[in-house]
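>>> only geometry, no sequence info:
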């Protein structure tokens, strides 16, 4: 004489019931095990950042990058646009100084041009990029500076440090300029120090 099942977990489970997973399916984990559940092949949980590592070294779930790392030529193009913009007052001041070379005030236009160049640098590369992640050059080339840790904008302070580091490192060692050519995440040294990444949006 047999005893009938006394609970919902006794006895065989009818095929197709919730919670049943066909044996041998890909990406299947036994229920109750860490990471248990069923994830369709190729599906990545929302927010996964392949460039982020957790404190345990096992990887972690962060904000997903909003785009792919920007290519080297794209980054160079953005820098050239910003450089041309920044050099405009300097060029005007230099031309005016040459034209006034016989005057006692011939050096004034060049001084004003240098000052104007730094003002444009601050407004474009520090203030604007700190607020939006994009200088004029980055906006025209469709790139943006974001945090590698969170996928969000890095903010005014870190962006200021990033731009100052870029000037120093570019003059100290030319390798900083070409480092993205072989870097896995296409970062410069100042990107690595600030922990940011330039992505195509």
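Perfect, I can see it now. Values in this document were obtained by computation on a predicted structure and should not be read as measured data.
>>> from here on, just use CA atoms for contacts and neighbour counts.
Noted.
>>> correct me, but residue 68 touches residue 186?
No - between residue 68 and residue 186 there is no contact under CA atoms under 8 Å: 10.1 Å.
>>> now do the SS call for residue 187.
coil (DSSP: H, G, I helix; E, B strand; the rest coil).
>>> ok, it - contacts?
Residues counted as contacts of residue 187 (CA atoms under 8 Å, 6 or more residues apart in numbering) are 179, 180, 197, 198.
>>> give me the subset of those residues that lies in strands.
Among the contacts of residue 187, the members falling in strands (DSSP state E) are 197, 198.
>>> whichever of the contacts of residue 187 end up buried, select them in PyMOL.
Command for PyMOL that selects the buried part of the contacts of residue 187, burial taken from 16 or more other CA atoms under 10 Å:
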select buried, resi 180+197+198
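>>> another structure for you, compare them:
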């Protein structure tokens, strides 16, 4: 009595067309995966980006900004590089020297005559306003006046590390009244403050950092 082919113990006839019987793992032969149209990978296959399109980073990867950002890794990735009190004082002195230049027309006019002194005084007023506006524009746009640029420091918003803009730079100058009101204590506050902020910095949410 024969039990059939030892390679086919169940006695089932071999499938036609080279197909595997039920229960055998199906071997793909150049066919796409389950549910996929012809020429495309099936479900569960890694998706390949189209030609000429760079692969995108997955969810959770840090996105790289297209433009510049003011050293976020230094400002917020660790201890912020706050500017020392001494460098801030020297930067203020440099800016004050620029303002003193505006006084020259008045001084020279006073040495000549009363009429020249009056003309020189008007020139001085216009020059001082122009210098102050120019310094505020530079500070608001780049975070640096001439003095701050000389000392290698920069004024930025604490929230995002960006320059303040002209309006906030002007408001911060007005807020320095608070630094002088309490016996000039606000000007000395950066000596022991964790973020080295004056009262004006705290009110306007600004920090002065190393450039």
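Happy to help now that I have it. Since this is a predicted model, take the numbers as computed values, not measurements.
>>> on that earlier part again, which one's more surrounded, residue 68 and residue 186 of the first structure?
residue 186 (21 against 13; other CA atoms under 10 Å).
>>> the more buried one maps to what in the second structure?
When the second structure is aligned by TM-score structural alignment, residue 186 of the first structure is paired with residue 196.
>>> what of residue 108 of the first structure?
Match for residue 108 of the first structure (TM-score structural alignment): residue 119.
>>> neighbours of that match, how many?
15.
>>> that one sits in which helix or strand?
Assessed by DSSP states H and E, residue 119 of the second structure sits inside helix 114-142.
>>> just checking, what packs against that helix?
helix 85-101, helix 104-112, helix 166-181 (3 or more CA pairs under 8 Å, 6 or more residues apart in numbering; DSSP states H and E).
>>> mind listing what's buried in the first one?
Buried positions in helix 85-101 of the second structure, judged by neighbour count with 16+ other CA under 10 Å: 85, 87, 88, 91, 92, 94, 95, 98, 99.
>>> quick check: of the residues you listed, which lies closest to residue 176 of the second structure?
residue 92 (12.6 Å; CA to CA).
>>> quick one: contacts for that closest one?
Contacts of residue 92 of the second structure by CA under 8 Å, 6+ apart are 147, 148.
>>> hmm, try it at 10 Å
Residue 92 of the second structure is in contact with 86, 145, 146, 147, 148, 151, counting by CA atoms under 10 Å, 6 or more residues apart in numbering.
>>> and what of residue 83 of the first structure?
Applying CA under 10 Å, 6+ apart, the residues contacting residue 83 of the first structure are 77, 117, 120, 121, 137.
>>> quick one: it from residue 157 of the first structure, how far?
Distance, residue 83 of the first structure to residue 157 of the first structure, using CA to CA, to the nearest Å: 22 Å.
>>> equivalent analysis for residue 148 of the first structure, please.
Distance from residue 148 of the first structure to residue 157 of the first structure, by CA to CA: 16 Å.
>>> then residue 71 of the first structure?
25 Å.
>>> now do residue 101 of the first structure
Taking CA to CA, one finds residue 101 of the first structure at 41 Å from residue 157 of the first structure.
>>> swap in residue 131 of the first structure?
10 Å.
>>> more neighbours, those two?
Neighbour count, other CA under 10 Å: between residue 131 of the first structure and residue 157, residue 131 has more, with 14 against 11.
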